[in-house]
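> With the input below, show me the fold.
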Amino acid sequence: MDTKQLNYYAEQDKILIATDCIIFGFDNQSIKLLVFKRRIAPFAGKWSLIGSFVKKDESVKNAAKRVLTDITGLENVFMKQLKVYGSVDRDPGDRCITVGQYALIRIEDQDIELVEKHGAVWYDLDKMPDLVLDHNQLVEDALVQLRLKASYQPIGFELLPEKFTIPSLQKLYESIYQKQFDNRNFRKKIIALDILTKLEEKDKTSSKKGAYLYKFNRKKYDKLADAGINFKL
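This next block holds a predicted model:
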């Protein structure tokens, strides 16, 4: 007998599984969130996180990767599972459980035409429109996890271009933590960590004198991480 043809769970309730992506980016001024107007009922035309139902032949993780690539054109980006959201009444369309995934991407690397094609828009977190279903809660939870993880791992560098200035790095972490850092203390602490490589190039977009550009040195960080480095700024 071919057991593959047996349906052992035929009498059980069927529940939809979805994944919703909380996609963060940084435009050198503030953290932004990528959202779009929902295309299906219920709440068609309302602002929503970007997600999808999980197909029978894919894992939840691969479903999230598919969503990210379909919308931004990017692959191999930083992505972590957040939480499972399974309230019985969370979606009036049907009984649906969603798995939240938060991702960090470099905005300058996105496929702009693809993003625009899907009607996706980057919003500052403090100007973000109200989102459908429980998506506002997903964003809040993702920010909590982002701030926690940023306190012991340099994940902020996933949001920066390959070359960046210290002021740009400071703006990023001020945006993540929603607080101001003293310029001198921030520079002193980040340089003391010895995980940046200073370049001879300068960014002169904001002044004639310009600011030196740096690169993140992951090899140095990995060695320090093994020794128990504390990345809290």
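> contacts and neighbour counts: CA atoms only from here.
OK.
> Helices along the chain, start to end?
60-72, 112-117, 135-150, 166-177, 183-192, 218-226 (DSSP state H).
> other SSEs contacting the third one?
For helix 135-150, the elements it packs on are strand 16-26, strand 78-85, helix 166-177, judged by 3 or more Cα pairs under 8 Å, 6 or more residues apart in numbering; DSSP states H and E.
> repeat that with 10 Å
Applying 3 or more Cα pairs under 10 Å, 6 or more residues apart in numbering; DSSP states H and E, one finds that helix 135-150 makes contact with strand 16-26, strand 47-48, strand 78-85, strand 96-104, helix 166-177.
> one more to put side by side:
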Amino acid sequence: MKHIGSPKLTVAVDCIVFGFDGFNLKLLLIKRALQPQQNKWSLMGGFVNESEGVDEAASRILQTLTGLTGVYLEQLHVFGGVDRDTTERTISVAYFALIDIERYKLQLSHEYAAEWFPVQSTPKLIFDHDQMVEAAKKKLQYKAALHPILFELLPSKFTIPQIQSMYDAIYNVSFDKRNFSRKLLSTGLLIKLNEKDKLGSKKGAFYYTLNKDKYQQNLYKILGLIIAPEHLQLL
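So this is what the prediction gives:
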């Protein structure tokens, strides 16, 4: 029997990095250093080495391009369209990361010209990266209602207006302020601090912190209280 050789494939990793600055949900992009589409906006990406797994590659690439370590990083989907890369057959494993921009502001690498863009106004991206971003947005909407990962985007203390700004951006809607605040506080998941943020108004807004133990015990309590079913785009 004639042996048929295995096709040559290259495996890459692309990271969709979401950040929150206290007001806006943003996406971290870089200028592509290689041809084709050199100097076009791109996700954080690179190739998987023979000596490492894809999870290791994702962490390494993110650290190399941004200087970030220990951030929330989750595998999203495999993108393997035949013509997705015009130079060679490349399969990409996409990941999404969540960070508090203020916490890591000083660590971002300037070597690769990394820049934050509001998720509603990102530039056109190379290859199928726009498709990756849309898939990551939908995944984030789903997980935001069922899991505490959104608090990875927030500082250790935050205000209710900040949380609402984050949810408004993720679901691309404007939730009613009074209802949002009332429903969020009714979950008992927040601990009120005796301290105010007075940057937004003279009256100021109280800071809160997350009761992590209680959140873990009530992962599904927030679903239906804050996010109406019509705003969920379940995958």
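> Please work out the TM-score for the two chains.
The TM-score (TM-score structural alignment, normalised by the length of structure 1) is 0.91; 223 aligned residues with a Cα RMSD of 1.6 Å.
> which residue lines up with Ala169 of structure 2 in structure 1?
Alignment note (TM-score structural alignment): Ala169 of structure 2 maps to Ser175 of structure 1.
> How many residues are close by the alignment partner in structure 2 of Thr205 of structure 1?
In structure 2, the residue paired with Thr205 of structure 1 is Leu199, using TM-score structural alignment. Neighbour count for Leu199 of structure 2, taken as other Cα atoms under 10 Å: 9.
> ok, now the one 3 residues further on?
The number of residues packed around Lys202 of structure 2, counting by other Cα under 10 Å, is 8.
> Let me have the helices of structure 1 in JSON lines, adding mean neighbour count and distance to Tyr9 of structure 1 as columns.
JSON lines is the format used below for these (neighbours: other Cα atoms under 10 Å; distance: least, Cα to Cα, whole Å):
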{"stretch": "helix 60-72", "mean neighbour count": "20", "distance to Tyr9 of structure 1": "20"}
{"stretch": "helix 112-117", "mean neighbour count": "14", "distance to Tyr9 of structure 1": "40"}
{"stretch": "helix 135-150", "mean neighbour count": "18", "distance to Tyr9 of structure 1": "31"}
{"stretch": "helix 166-177", "mean neighbour count": "19", "distance to Tyr9 of structure 1": "45"}
{"stretch": "helix 183-192", "mean neighbour count": "13", "distance to Tyr9 of structure 1": "55"}
{"stretch": "helix 218-226", "mean neighbour count": "13", "distance to Tyr9 of structure 1": "46"}
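> do you know which of these lies nearest Ser30 of structure 1?
Ser30 of structure 1 lies closest to helix 166-177 among the helices of structure 1, at 5.5 Å (Cα to Cα).
> Measure how the closest one sits relative to strand 16-26, angle-wise.
Computed by axes from the mean of the first three to the mean of the last three Cα atoms, to 10 degrees, the angle separating helix 166-177 of structure 1 from strand 16-26 equals 140 degrees.
> on that earlier part again, Gln162 is in contact with the match of Thr205 of structure 1, correct?
No: counting by Cα atoms under 10 Å, Leu199 of structure 2 stays clear of Gln162, with 11.9 Å between them.
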